[in-house]
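Visitor: what would the 3D arrangement of this be:
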Amino acid sequence: MAWSGKFDDMFIENDGNTSAWNQRQPHHKMPAKKNLNTNTPSIIQNLQQGITISLVGVILMRDSPRSVFTKKTPTKERYCISLTLRDSVDWFINATYWGEKAMINSISESFKIGEVVEIHNAMVMAANSFDEKFKPWSPSPFTLNLSEFSNITLYTGPDRDKYLSCSHLPIKPASDYYTLEDVNINGQTLHGENVNLLVAVKKLGQIKDITTKTGKQMKRCELKVFDETCQLFGLILWEEQIINEAVTWIPNQTVLFINDVRITFDEFRNGMISTATSRTVITVNPDIMEAQHLYHFAQLGQDENGTLTENEIDPDISEITDVFTVKQLKESMSSLTSTVQYGIIYGFISWFDVDSEHKHFVRLRCADCSTLFDDNSPMCVNTNCTSASEFNMKPPITEFSIGTAVSDYTDTLRGCFLSTSAAESLLHTNPEQFPFLSINKKTQLKWEVLFEKFQIYFKIKKQGFGTKPYRIRIIQCIPISIQDLTNHFQQQLQ
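Guide: Below you'll find the predicted structure:
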């Protein structure tokens, strides 16, 4: 089974595979039927053109009913819905169901994305290269055609869980995706391209009813997502079926692997944005290690960007004496027994992207409850906070929010965050002044820090269970000379 985003329900089995209870229990409007005919369901991998089949599979994606005019009936409006079915880890296929308006609307209301269905009397046809441009990518050279003589029902067989587990596996390799930083850095060179993204949900915007130029009624909303490299990125959703699913996604908990999302440059925002199209397949809480890492980072973000502050009392750096290489630190993290670990790394900052125009490196936090201010609100958004009222509002705390990576001769430690005091010492400015620096000045400061030798004081805080349950904060970076570094290594060799 795939993980549902609640890692307390996850266990590591003896065979090393991760499993979890899937909490999704869909409401069915159509009575479930099984084995309408005696034919054994076919499997997608073995399909042959020109035959009529039965098939069981989980719905990866589907669209809303639409009307079209075909070559065979140029004067008669026909209705259809498209869906993508999967019956195994490696095989999935596109299908189109044709019929009268009332029938197609009835079918559309009877099932949704993520449900396991059984179809009967589906014709296997060669995939049309033109039509496939507007459908999700499929490894099958065929497509399924269903008509009023076909049937589709909810499947309740004993092997239903096998199909459900497939819905939590991306249709592309787990490592085949862009980070949001990659998208922003590539900028307009990606304009119009379809890419894969692995992101966490931040916030679902207002759902709006839109009338197109042709009079078609549609819904639109913008989903805010993030990853370890970018705090906020826009994903535009047009398809009502996806929007209905998005309403159930939980901020800072739901992780999405998005296949073939279109990237465009938005002139109004002067930045990149993504849009889900008819080719897009969204895998919710994918059962891959990369998604589990991002889930824990999202939880970290909820702490780091929500209720925790930097005012936790840390010891003076003179009291921190344990020295680690990055490799030693990574190895010790897997068996960390204490809640907090302090230490020193003799190394350098290997990632310090403070001159990016598409990131926010300064944030405002409520002086009373420590909640982060929303970008669109000048006051605390926590309704239980005394500062939420205009009459009691105190000046917010301004602080740095800068991600970085630390390296030495053994390895690189990514996903670190600089404390405000550490950032101030590196940038020689405070968070109030930093946004007003020119890009050239920020670039200059960046290269004054990158790859310089530092004595790096860090704090690791344990935050739960899983593959990456830590918050890594850089407390201070003190420049060191070659002689200091040589003396350190000589002491290590003694």
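Visitor: going by C-alpha atoms from here, please, whenever you check contacts or count neighbours.
Guide: OK.
Visitor: quick check: Ile43 vs Tyr163, distance?
Guide: Using Cα to Cα, to the nearest Å, we find Ile43 at a distance of 12 Å from Tyr163.
Visitor: who has more neighbours out of these two?
Guide: Tyr163 (24 against 17; other Cα atoms under 10 Å).
Visitor: verify the stated contact: the more buried one with Ser88.
Guide: Yes. With contact defined as Cα atoms under 8 Å, Tyr163 counts as touching Ser88 (7.0 Å).
Visitor: circling back to that earlier point, shared neighbours of Ile43 and Tyr163, anything?
Guide: Asp87 (Cα atoms under 8 Å, 6 or more residues apart in numbering).
Visitor: contacting residues around Asp90?
Guide: Pro139, Ile171.
Visitor: same thing with Thr212?
Guide: By Cα under 8 Å, 6+ apart, the neighbours of Thr212 are Met218.
Visitor: element containing the residue nearest to Ile250 when sequence neighbours are not counted?
Guide: In space, and not counting its chain neighbours, Ile250 is closest to Val201: 6.8 Å by Cα to Cα, 6 or more residues apart in numbering. If you go by DSSP states H and E, Val201 is part of strand 193-204.
Visitor: just checking, what packs against that strand?
Guide: Packing partners of strand 193-204 (3 or more Cα pairs under 8 Å, 6 or more residues apart in numbering; DSSP states H and E): strand 217-227, strand 255-266, helix 289-302.
Visitor: these: which one's closest to Ile472?
Guide: helix 289-302 (9.5 Å; Cα to Cα).
Visitor: to compare against the first, here's another:
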Amino acid sequence: MAYSRQAKDFVAISDLHPNTTHPRVAGVIIGKTDVKSFPDRKSIGFDRFTFGFTIKDSPDYFINVSLWGNDGYINGLSNSFRIGDCVIIENPLVATKDPEKEDRFCPSTPSFYRLLVSEAHSQLSIGSDIEMMNRLLPLLHLPVKDSRDFYSLGDIVANGQSLDRTIINILAAVRSIAEPKFFTTADGRKGQRLEVKLFDDSVTSFPLICWDREAIQLVQTLIPRETVLFISDARIGFDSFRNCMTATVNSKTIITVNPDTKEASLLFSYAKEVSESGVLHEDDRPGDVPVDSISDVYTVSQLKFKAQENPEVFCGITYSFISKLDLDTSVSKVIRSRCSKCRYQVNEEIQSCSNTACPGGDQPLTVTTGFDLLVDVTDHTGTLQSCSLNGTVAEKTLGCNPEEFVSLTEDERTAMKWKILLERCKVYIKITPSPKSRSGMRGNVLQCSLADPGEVKQNMSALQ
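Guide: Predicted coordinates for the structure are as follows:
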């Protein structure tokens, strides 16, 4: 059935009206909600099922669609298509929407109406005509809000709790996508949660939380550090546990992937440059994780196994030896200077940051100087190579600051090295997935001190 011959049979969303008889509408799905059920008032003991989606057929027009029916009909339809599919809806009811109710719980649309689909009167099918898809699919990359109407992540952080519980638009790049976590509520309902880390030229990591299966399925298809999102109507909240602001996808939210806008193009270029520069890999600040909250004890082999099985950041304690600690090499390999704006390694003599993606590239260079070591952590089960030991954590471990270290003689540095090397230590460590590294993971030492023998015996015997 060629779309070109049928084009006159479709009613444009902009032309829909309650008096339209037997409308036939084609559009691309830009948003979709999970299936929900409610007790059926007409049939006691039975439930009615519903879900909704939003379709777009032109740059400026889109409309919400609601579907109601029994379990088999609704779940069957919901599982048959997803965001990004082109659909044809035949004979829906065109109803005037209640703006106050509709715009509160559904995506805000320019249409005065909404479409109702029922098993008895309507039909819904996937559109596979090439001409139709060529016309509709580019609409996926056009935000449903003004492309200039958004908050940067820096704006959100700067405004802080004054934005708590507000609904705003966000333009950001995807830094990382965690694995979904599944749970069961106290009343037996099953749920899921997935966290995406966003970044832009003002903030290197900002959490976006997804609770709905549809949103989770969408973000799981994205490529970290190569994807820009325009997130319309995200809910902003303050996470008191982590003491930070977060964004949450809700029933109003529409996520536009790689928007075709000037602002998104600039951010995409920045994301590509900053990813290639390695800045994001360097942005592991030990202070982000309080060591008092870490209690799980691992052997080295258990750390490696968990990192392979669970591609998420996690922390633990290992009673191990520091088996490599190059303090008696050149000072430039122990202490490094980094741009305070982007943390890129710099040479202070050049007086400028060489990272082309640095947000402070047009400003005078300011640097932070500190320990920047790679150490090996070893126990009877294996070795974690090239773990980062940086900043104040390194100062506490070594017992001196960079200025004091520079003044030491080579013999004094060697003596310092052997005070720690091959001694049993209590090491708090943060493990981060790193596909580009040979081991597939990176270790970051959060705290390191000589271990108490009694504590070692008690914990190591528990791991046998």
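Visitor: what span of structure 2 is the strand holding Val201 of structure 1 aligned with?
Guide: Alignment of strand 193-204 of structure 1 against structure 2: residues 166-177, by TM-score structural alignment.
Visitor: same question, stretch 88-107 of structure 1
Guide: Going by TM-score structural alignment, stretch 88-107 of structure 1 sits over residues 58-77 in structure 2.
Visitor: now the end-to-end length of the matching stretch.
Guide: End-to-end distance of stretch 58-77 of structure 2 (Cα to Cα): 24 Å.
Visitor: do stretch 251-261 of structure 2 as well
Guide: Using Cα to Cα, the two ends of stretch 251-261 of structure 2 sit 24 Å apart.
Visitor: picking up where we left off before, now mean neighbour count and distance to Glu245 of structure 1 too, for the helices and strands packed on strand 193-204 of structure 1, in TSV please.
Guide: Formatted as TSV, those follow (neighbours: other Cα atoms under 10 Å; distance: least, Cα to Cα, whole Å):
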stretch	mean neighbour count	distance to Glu245 of structure 1
strand 217-227	19	12
strand 255-266	22	12
helix 289-302	21	19
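Visitor: can you add distance to Thr70 of structure 1 and give those back as a markdown table?
Guide: Below are those laid out as a markdown table (distance: least, Cα to Cα, whole Å):
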| stretch | distance to Thr70 of structure 1 |
| --- | --- |
| strand 217-227 | 22 |
| strand 255-266 | 27 |
| helix 289-302 | 42 |
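Visitor: out of these, nearest to Leu413 of structure 1?
Guide: Per Cα to Cα, nearest to Leu413 of structure 1 of those: helix 289-302, 14.0 Å.
Visitor: just to check, Val144 of structure 2 is in contact with Phe230?
Guide: No. Val144 of structure 2 is beyond contact range of Phe230, at 9.1 Å (criterion: Cα under 8 Å).
Visitor: would you map the helices across the stretch 101-250 of structure 1?
Guide: Under the criterion DSSP state H, counting those that start in this stretch, the stretch 101-250 of structure 1 contains helices at 101-108, 129-132, 160-166, 180-186, 240-246.
Visitor: Ile402 of structure 1: neighbour count?
Guide: 18.
Visitor: wait, Ile439 of structure 1
Guide: A total of 14 residues lie near Ile439 of structure 1 under the criterion other Cα under 10 Å.
Visitor: next up, the contacts around Met133 of structure 2.
Guide: Cys86, Gly127.
Visitor: counterpart of it over in structure 1?
Guide: Under the alignment (TM-score structural alignment), Met133 of structure 2 pairs with Arg160 in structure 1.
Visitor: what of Val157 of structure 2?
Guide: Match for Val157 of structure 2 (TM-score structural alignment): Asn184.
Visitor: element containing the residue lying closest to its match once chain neighbours are set aside?
Guide: Computed as Cα to Cα, 6+ apart, the closest residue to Asn184 of structure 1 that is not its neighbour in sequence is Met272, at 6.3 Å. Following DSSP H and E, the helix or strand that holds Met272 of structure 1 is strand 271-275.
Visitor: how many other residues sit next to the match of Val157 of structure 2?
Guide: 22.
Visitor: for it, give me its contacts.
Guide: Contacts of Asn184 of structure 1 by Cα under 8 Å, 6+ apart are Gly271, Met272, His358.
Visitor: burial check on the last one, number of neighbours?
Guide: The reference is to His358 of structure 1. With other Cα under 10 Å as criterion, His358 of structure 1 counts 17.
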